[in-house]
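K.L.:
no sequence on this one, just coordinates:
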């Protein structure tokens, strides 16, 4: 049995009494050195987490074979950018109890005196800065780390011609705690490099009436569907044509608060239009082609889409980076359709839409949807014809036929 225990900031005064009781009922305790020091009287065996996570996973496997109760101590809250997704992946059949802790996010917003129920959250620790929203329309918490320092985040926005206010928190709850509000220009010039700091990015205030009208117009333009193909930056990456894109989004039935994953996002055309339909939600674009990744970021910036997150990699390998989603759009599966449909964190009743250009992919997808208990399976075959002007006439230009499959996730 595994107990995943959040220890909050890692200070004894911030540990609730219940955590001590949980630890005392464990046979093995695993955590970082600072976490283990919180429990000096623990009578069982201990294992210190290090950079070699595989060795720690081996310790867990061996202890589970001996039917021991294992406590895994994680900083902050287990459900917020922690070890929990990896443990779920490694031990899918094991009973796992999760106990919350005070996350760095909660601490930071408390220090700032700000509500966080409508904020966006991004981690750039070991990830690309392109995950940051190019335009700030909501409070956005950013976890930094590795090569991505707070100064790098500030410079990212300066390079976009923006100078937002940024709250900087480091070593929260410790004697050396830093908490400061400064603008991006000031932060970028700071000489002290802070490791694993948390930032709160503040959107610009909208005081002038003219600016409000301009913003409303921009939002309206971003929520359109069927954007002409030539408006997207394309390179040599395949793109879903506008006639098909409209039908895919119609089948997805996206609402304004939905969380959406676009698998095999290509240039990001579907992701961008989906983001416009879900202004209070988030779209996660999964793409493993570096050229396509760059195009997604470039198109995101061109269309000023702030609620789109690029996840470099291949599905389902990167699913640990996803929250629960309402809609899953699959444009490419790399031959792993079964694993994708089985493992995608789609909520019960959530919608899945698959595009296929071959009979074989269509047939396989129908069989898998049936096998995995998806409901209301619908199949549409479309072939659009564009009539292009040639001198004073119009000639037919047929686009490749496409199958669009849609379904809802049922109870398994």
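P.N.:
Looks like it arrived, so ask away. This structure is a prediction, so every number in the text was calculated from the model and none was measured.
K.L.:
okay, CA-based contacts and neighbour counts for the rest of this
P.N.:
OK.
K.L.:
so how many other residues sit close to residue 407?
P.N.:
By other CA atoms under 10 Å, 23 other residues sit near residue 407.
K.L.:
Please tell me how far it sits from residue 325.
P.N.:
Applying CA to CA, to the nearest Å, the value for residue 407 to residue 325 is 14 Å.
K.L.:
here's the one I want to compare it with:
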């Protein structure tokens, strides 16, 4: 059994974070790292798809084993898996600058305010969500989650203008840094490995100094008054309804949401303010314009798609949660698609009680648990030398979760 496992980072400049120990008996790493750094005559193990085999080889090694990993092995790297399988107390980790640090350095940008996500070996929703909502994002890619895939997905999701920087093969003689926009990135030819920076430069200029969290200013209010949003004839979710809907949806960083029938976009804007990536959809071009204007007013990133649901939903990435605020004639078809593709939560706002039964039946048929909550708000208004309560129109929220 290996008494010590040295996990050594290889920086974007191609240098090791520390020298290999003289008593190393096994070196594990990617093929390119082994070719360059493994000492002659020392046993090697290529890190590929079968990490169980790698862990077994390291565990069986005699004396000191070495693992070579790109950048900082503790940041979206192999340290988590090795610590779980072999014990963190056996690891000595030597981090090098990450590829993300190298990419930002290549274009002269600070990155303490960046959001960093990985699409490598993980479900892609969090990467898409971050690129939609945050103004400065680094995405660690994979061959099947390429810069072209990311750009195509963001365009389909209605993402606004972005500068895209792709840094390929940092630390090699053929390193390339390419700068374009989302449309240009769809056809960009890049080599592996690479990292993608997605920058909302207009919003970055407005934000200015770094914030505590990458997606925007700290302490953004939510459940704003309806009049804070540009809207048409009162077609905007009221603050109390919006607050409950956002709580039921679990809006927050790393979550990808749809707002179907978004109207003024108040739910989408406030979900984005809480850190969620949101795709807002509406068939009405004027409402789409209002959603974009409201997102811009409050300085948040929201993907906006113009078109009728459910047809326009087909090309969108699968969401974690969905808010259905427009209960038009196609509600049944919209729900069928949404319930088939959503990961965990769906909230439907209804203005009439008659729709509640059919909606609940559709949840049940799709294998979801659901219930209803009537949101009734009464405003305090002066009356003579006292006050009276003035009721608003109630709204029924049907909230559902996928059965375990």
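P.N.:
That came through fine. Just so it is clear, the structure is predicted and the values come from calculations on it, not from any experiment.
K.L.:
which residues touch residue 405 of the first structure?
P.N.:
Shown in contact with residue 405 of the first structure (CA atoms under 8 Å, 6 or more residues apart in numbering): 353-355, 362, 366, 377-380.
K.L.:
How about residues contacting stretch 37-56 of the first structure?
P.N.:
By CA under 8 Å, 6+ apart, the list of residues contacting stretch 37-56 of the first structure from outside reads 10-12, 20, 23-24, 26-33, 36, 59.
K.L.:
now the helices for the second structure?
P.N.:
Remark: helices assigned in the second structure by DSSP state H are 31-37, 51-60, 79-86, 99-106, 125-133, 147-156, 182-186, 201-207, 239-249, 266-273, 285-297, 331-341, 356-365.
K.L.:
The first structure: which residue goes with residue 154 of the second structure?
P.N.:
Counting by TM-score structural alignment, residue 154 of the second structure lines up with residue 157 in the first structure.
K.L.:
what does residue 117 of the second structure give?
P.N.:
In the first structure, residue 117 of the second structure lands on residue 122 (TM-score structural alignment).
K.L.:
who's in contact with the match of residue 154 of the second structure?
P.N.:
By CA under 8 Å, 6+ apart, the contact set of residue 157 of the first structure is 134, 163-164, 184.
K.L.:
For those, work out which two are farthest apart.
P.N.:
With CA to CA as the measure, no two of the contacts of residue 157 of the first structure lie farther apart than 134 and 184, at 13.9 Å.
K.L.:
number of nearby residues for residue 308 of the first structure?
P.N.:
Under the neighbour criterion other CA under 10 Å, residue 308 of the first structure is assigned a count of 29.
K.L.:
actually residue 363 of the first structure, not the one I wrote
P.N.:
Residue 363 of the first structure has 11 neighbours, counted by other CA under 10 Å.
K.L.:
What strand or helix carries it?
P.N.:
According to DSSP states H and E, residue 363 of the first structure maps onto helix 359-371.
K.L.:
who's in contact with that helix?
P.N.:
Here helix 359-371 of the first structure makes contact (CA under 8 Å, 6+ apart) with 337-338, 341, 354, 356, 375, 377, 403, 405, 407.
K.L.:
Considering those, which is situated nearest to residue 271 of the first structure?
P.N.:
Once CA to CA is applied, the member of those that ends up nearest residue 271 of the first structure is residue 354, at 14.0 Å.
K.L.:
what distance separates the helix or strand containing that closest one from the middle of the whole chain?
P.N.:
Secondary structure assignment for residue 354 of the first structure, by DSSP H and E: strand 346-356. On the basis of CA atoms, centre = their mean, to the nearest Å, strand 346-356 of the first structure sits 17 Å off its chain's mean C-alpha point.
K.L.:
for stretch 161-171 of the second structure, same thing?
P.N.:
Here stretch 161-171 of the second structure is found 18 Å from its chain centre; the criterion is CA atoms, centre = their mean.
K.L.:
mind listing what's buried in it?
P.N.:
For stretch 161-171 of the second structure, the neighbour count (16 or more other CA atoms under 10 Å) marks 162-171 as buried.
K.L.:
for the residues you listed, which one is nearest residue 336 of the second structure?
P.N.:
For these, the nearest to residue 336 of the second structure is residue 162 (32.9 Å; CA to CA).
K.L.:
ok, residue 390 of the second structure - how many residues close by?
P.N.:
10.
K.L.:
so what's it up against?
P.N.:
Residue 390 of the second structure touches 378-381, counting by CA under 8 Å, 6+ apart.
K.L.:
Make CSV from those and add neighbour count to it.
P.N.:
Formatted as CSV, the contacts of residue 390 of the second structure follow (neighbours: other CA atoms under 10 Å):
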residue, neighbour count
378, 12
379, 10
380, 11
381, 11
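K.L.:
Let's have those residues in JSON lines, adding distance to residue 126 of the second structure.
P.N.:
Below are these laid out as JSON lines (distance: CA to CA, whole Å):
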{"residue": "378", "distance to residue 126 of the second structure": "38"}
{"residue": "379", "distance to residue 126 of the second structure": "39"}
{"residue": "380", "distance to residue 126 of the second structure": "42"}
{"residue": "381", "distance to residue 126 of the second structure": "44"}
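K.L.:
what about residue 85 of the second structure, neighbour count?
P.N.:
The number of residues near residue 85 of the second structure, taken as other CA under 10 Å, comes to 14.
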